[in-house]
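>>> got a sequence here, can you build the structure:
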Amino acid sequence: MRSGWLIGSAAAALGVYLLMWVGYVQGWVWLAGIDADVLNPANRFGDGRPRWVTAWDVLCTLLGPGAFRLAVLVVIVVALVRRRFRLAVFLTVTVELSAVVTETAKYIVDRPRPDTAMVSALSTSFPSGHALGVMVSVAALLTVVLPVVRPALRGWLVALGIAVILVVGIGRVVLNVHHPSDVIAGWALGYAYFVACLLLVWPSVPVIERAEKPAVLDNAH
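Predicted coordinates:
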């Protein structure tokens, strides 16, 4: 039942990604209009406010996929030392390899960055690598952490994860380095990729079920 729900939600997310992709390629007026209606006010507000721009740039860097991948790499090394191989494989496939998914998708679509970008950014625009990478990283970490924390904390952790995902995605639009459709596509593809990884390398601990002991992670190998 849970697997069926995951597959259905991933399929819906993939559909959203394809919709954003086709909309860009076909030049759909309504989608281009939404992108412009969001980017232009953000650019006007940021123009002449360097501190505002710098604050968002720093925030997106500190909470960006690069920071997550570096932190998770440490966790992976610790997991390998402690012989928690399944945990290490899961985090490697999801968090670390999401960079390959991002660059592959960007290469295929090859959408230019908005002309109004207020900071420099590498690579192309579609999908947002920050949106995709942070979506995968947060989802993967919640999958690992939720079963071993007190039930009272789980809702707060999920809310914090959602907030991080939203703030980083919004920040990329505020900085005008991504169109809103890029960010939506990044979220969608990131979620679909996470679910695919979860189904292929399912952690030994259920995603939401209560775990009586933190030691259950020892069963990950």
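>>> C-alpha from now on. contacts and neighbour counts both.
Noted.
>>> what sits against residue 210?
When contacts are counted by Cα atoms under 8 Å, 6 or more residues apart in numbering, residue 210 touches 147-148, 151.
>>> what do you get for residue 153?
Residue 153 neighbours (Cα under 8 Å, 6+ apart): none.
>>> which residue is nearest the middle of the protein?
residue 135 (2.0 Å; Cα atoms, centre = their mean).
>>> element containing that residue, please.
helix 129-145 (DSSP states H and E).
>>> another one to check against the first:
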Amino acid sequence: MKLGLRLTTASVLALLVLVPFALIAALVSGGWGPLHDLDATVTDALHGWAVGHPHATKATVWWTNIFGPTPLRIAALGLVIWLLRRRARRLALWAATTMVVGGLLGALLKLLVGRHRPDLLDPVARATGYSFPSGHALNAALAAGVFVLVLLPVARGARRWVLWGAAIAVTVLTGLSRIVLGVHWTSDVVAGWLLGVAVVAVTAAAFPRVRATPVVEEGLEPELAQSPASP
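Model (predicted):
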């Protein structure tokens, strides 16, 4: 009964988030003019700002490198190791699975859609590979969701606000950095955010939980706060 409820919840969450993602993907694949025009308008405006503010652009490059997919995956691996030391094996498996599944989906969708990156006359940064969805935005959303849902049980009081604030800031600013640097269209970044949220929501809904407490308040495994670390 509980498994059926979790699967139903996962399906509803998937629909709520994946429908707008699928719509954006369809419009991108179909070359819908208004979306392309909106993307181009935002890219031109932010690129002009980046060219005129070299110091801010340099800081943006630092940010996008620090919170790129590889550093975030390394951070997630560190979290998995920490969970294993606390004997939270199911939670460690969930965190690893969420990051891997999200990353593989993003890579597969890049190949399927095959969208080219912005081609600017005076680029301030360069990136290789296809553009849709943004891997930086996707992995930022994945990592943020994983860290929040894992660490909520051990974060109390103001620390929870700090945890949520840091997760939102990393996700939003990392995605925006890709548009400012002219290596992604806006719709790439929005799609990356949506896909990341969808993967976290679905895997979290399917996670077997002992207590039916709200995950956004108590995390996936509230018992983690009492879990001892292994020697």
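>>> could you get me the TM-score between them?
The TM-score (TM-score structural alignment, normalised by the length of structure 1) is 0.87; 218 aligned residues with a Cα RMSD of 2.6 Å.
>>> and the longest helix for structure 2?
Longest helix in structure 2, counting residues (DSSP state H): helix 2-29.
>>> pull the distance from that helix to the chain's centre.
Chain-centre distance of helix 2-29 of structure 2: 16 Å, with Cα atoms, centre = their mean, to the nearest Å.
>>> whatever helix or strand comes next after it vs structure 1 - mean distance after superposition?
Counting by DSSP H and E, the next helix or strand C-terminal to helix 2-29 of structure 2 is helix 33-52. When structure 1 is superposed, helix 33-52 of structure 2 averages 1.4 Å from its matched positions, counting by mean Cα distance after the TM-score superposition for structure 1.
>>> what comes into contact with helix 33-52 of structure 2?
Outside helix 33-52 of structure 2, the residues that touch it by Cα under 8 Å, 6+ apart are 27-28, 56-57, 124, 179-182, 185-187.
>>> now the buried members of the residues you listed.
Listed as buried from those are 27-28, 57, 124, 179-182, 185-187; burial here means 16 or more other Cα atoms under 10 Å.
>>> closest one to residue 109 of structure 2 out of the residues you listed, please.
Comparing these against residue 109 of structure 2 with Cα to Cα places residue 28 closest, at 12.0 Å.
>>> what sits against the closest one?
Neighbouring residues of residue 28 of structure 2 by Cα under 8 Å, 6+ apart: 35-36, 113, 115.
>>> ok, those in structure 1, which still hold?
Using both residues aligned by TM-score structural alignment, their matches' Cα atoms under 8 Å, structure 1 keeps these contacts from the contacts of residue 28 of structure 2: 35-36.
>>> could I get the contacts of residue 28 of structure 2 as TSV with neighbour count and distance to residue 226 of structure 2?
What follows is the contacts of residue 28 of structure 2, written out as TSV (neighbours: other Cα atoms under 10 Å; distance: Cα to Cα, whole Å):
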residue	neighbour count	distance to residue 226 of structure 2
35	15	49
36	15	51
113	17	46
115	20	47
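>>> kindly reformat the contacts of residue 28 of structure 2 as JSON lines containing distance to residue 223 of structure 2.
Below are the contacts of residue 28 of structure 2 laid out as JSON lines (distance: Cα to Cα, whole Å):
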{"residue": "35", "distance to residue 223 of structure 2": "46"}
{"residue": "36", "distance to residue 223 of structure 2": "48"}
{"residue": "113", "distance to residue 223 of structure 2": "42"}
{"residue": "115", "distance to residue 223 of structure 2": "44"}
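>>> who's in contact with the counterpart of residue 173 of structure 1 in structure 2?
In structure 2, the residue paired with residue 173 of structure 1 is residue 179, using TM-score structural alignment. By Cα under 8 Å, 6+ apart, the contact set of residue 179 of structure 2 is 43, 46-47, 185-186, 189.
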